[in-house]
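K.L.:
below are the sequence and a predicted model; questions follow.
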Amino acid sequence: MKRYEYTILPEYSPLYPSLPYRYKDYQKVSVYCRGDRKGLQQFLPKEFELTSDIFEVFVLQNNEIEGLDLYSEGGVVIPCSYKGINGACVAFEYVDQDDALCAGREIWGYPKKLAEVTFDVNEGNITGSITRRGKKIIDINFEKDSKEVKQPVLSPRLQVKRMPHPEFKGTDLNTIIKNELQDTEIKRKVFGNATLNIEESAEDPLSELGVKEVIGAVYIEGAFTLTYGEIVENLK
């Protein structure tokens, strides 16, 4: 039996391979919304400070990945800062495969959950949705338009990687991580407008983001590499 040099479990049959992961072909629709500052701040880790009331809601379909099983995802990205580092935090994230779920949570601290993801392109109209436990928590309908939208600062990603302690109530691991996509390539970019519907859910309270208006949307086809991040600080 082949042995693996991994620090993840089980070492004899790992759920996901070692980094990097190369996303060779993806399609993504992003909706940029103006939200309530208080509503946005509540979904950031307590260590982070909100830097803008414009945030992103997205749905992404992967067509070719080197490293992970093919999966799709969606979520919410909120601009923030930590001790002078400006970036954005993925506050909600949903995927439809378990290896992507565990790799994201265990390596970088992304708050991934399993959900159903749909993505459909029909000429200038694009729809994407995230459904979890019977609730359609993200529902996007995109239409091509000539109006460009100014996108907020959404990179690098700033995440808090927390793990519960096995002996008592508290954290065993509590780390601020900075992560940036590498070798990014935009093959196609189309601006447009979009409608965004969020169904109320107690377990996934995206409806509390306080969306005031949709200021624009963009559809992208591209590629990138996902690799190791940087530990900014180990918290107590």
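P.N.:
Yes, it's here.
K.L.:
contacts, neighbours, all on C-alpha from now
P.N.:
OK.
K.L.:
contacts for stretch 43-59, please.
P.N.:
Outside stretch 43-59, the residues within contact range by CA atoms under 8 Å, 6 or more residues apart in numbering are 28-37, 40-41, 72-82, 89, 91, 117, 119, 128-130, 138, 140, 152, 160.
K.L.:
narrow the residues you listed to those that are buried.
P.N.:
Buried by 16 or more other CA atoms under 10 Å: 28-35, 37, 40-41, 72-82, 89, 91, 117, 119, 128-130, 138, 140, 152, 160, out of these.
K.L.:
show me the contacts of stretch 43-59 that map onto helices.
P.N.:
R37, L40, Q41 (DSSP state H).
K.L.:
for D172, what are its contacts?
P.N.:
If you count contacts by CA under 8 Å, 6+ apart, D172 has them with R162, M163, P164, H165, P166.
K.L.:
in this structure the fourth one contacts T171, no?
P.N.:
When you say that, I think you mean H165. Yes. The pair H165 / T171 is scored as a contact, 4.7 Å apart, by CA atoms under 8 Å.
K.L.:
so which of these two has more stuff around it?
P.N.:
Neighbours were counted for H165 and for T171 using other CA atoms under 10 Å; T171 has more, 14 against 11.
K.L.:
next up, a structure to set beside the first:
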Amino acid sequence: MRSQDVTQQLTTPLNAPAYPPGPYRFTDREYFTITYRTDPRPLERLVPEPLRIAEPTVRFEVIRMPDTTGLGDYTESGQLLSVEYQGERGEYVLAMYVDSLPAIASGREISVYPKKLGAPRLAVDSDTLVGTLDYGSLRVATATMGYKHAPLDTDRAREGICCPTFMLKICPDTPASRGSANWSGSGSRTSP
């Protein structure tokens, strides 16, 4: 393979990339989110400067992605913290757990999402919507609510998924990045 062909590749292995090039289209996504208030002290230890805690709240979410071009059918869950950066309110993506290698790799390498392998699930059990997250053999989260008991206002739902998000990209052991961190922000979580 010629060097100019190598530089055109997004990822390795060169003969079977971990994920295909985008753009990616997400069809029929299903979101289940729960926001809870917590002690601000642990959040302050988790949120890196220069971000500041805006409210001591955490949003736990489980998202079904049944039809994503190039990445397939997968589910992810995550924790998002209410923060402020240079006067702008948004969310710091603390962690995401995903059940798909292409979604993990593309999300981490292209979009800076802090993704790890996990087993999130979103399902209906009789008249109850159930979101779970297993990490290895451990159940670490279970969330439930009545299934389609009342519709959510579309503008409010859009506001919840389109607020600014802040993520940290760490590039260790490169001369240009030693001792530094690069911040990434986006207007919405529409990338993998």
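P.N.:
Structure's in. What do you need? None of the values given here were measured: they were computed from a predicted structure.
K.L.:
picking that back up, ok, and the most crowded of the contacts of D172 of structure 1?
P.N.:
That'd be R162 among the contacts of D172 of structure 1, by other CA under 10 Å, with 20 neighbours.
K.L.:
so which strand or helix has the alignment partner in structure 1 of C171 of structure 2?
P.N.:
The equivalent of C171 of structure 2 in structure 1 is M163 (alignment by TM-score structural alignment). Under the criterion of DSSP states H and E, M163 of structure 1 resides in strand 157-164.
K.L.:
centre of the chain to that strand, how far?
P.N.:
13 Å (CA atoms, centre = their mean, to the nearest Å).
K.L.:
how far apart are it and its match in structure 2?
P.N.:
Superposed on structure 2, strand 157-164 of structure 1 shows a mean distance of 1.0 Å to its aligned residues (mean CA distance after the TM-score superposition for structure 1).
K.L.:
packing partners for that strand?
P.N.:
Contacts defined by 3 or more CA pairs under 8 Å, 6 or more residues apart in numbering; DSSP states H and E place strand 157-164 of structure 1 against strand 72-82, strand 85-95, strand 171-179.
K.L.:
average distance between the longest strand belonging to structure 2 and structure 1?
P.N.:
Longest strand in structure 2, counting residues (DSSP state E): strand 52-68. Strand 52-68 of structure 2 differs from its equivalent in structure 1 by a mean of 1.2 Å after superposition (mean CA distance after the TM-score superposition for structure 1).
K.L.:
give me the stretch of structure 1 that that strand matches.
P.N.:
Going by TM-score structural alignment: strand 52-68 of structure 2 matches residues 49-65.
K.L.:
to the chain's geometric centre, what's the distance from that stretch?
P.N.:
Centroid separation for stretch 49-65 of structure 1 versus its chain: 6 Å, with CA atoms, centre = their mean.
K.L.:
buried residues in it?
P.N.:
The neighbour-count check on stretch 49-65 of structure 1 (16+ other CA under 10 Å) flags 49-62, 64-65 as buried.
K.L.:
doesn't S106 of structure 2 lie inside a helix?
P.N.:
Yes. Under DSSP: H, G, I helix; E, B strand; the rest coil, S106 of structure 2 sits within a helix.
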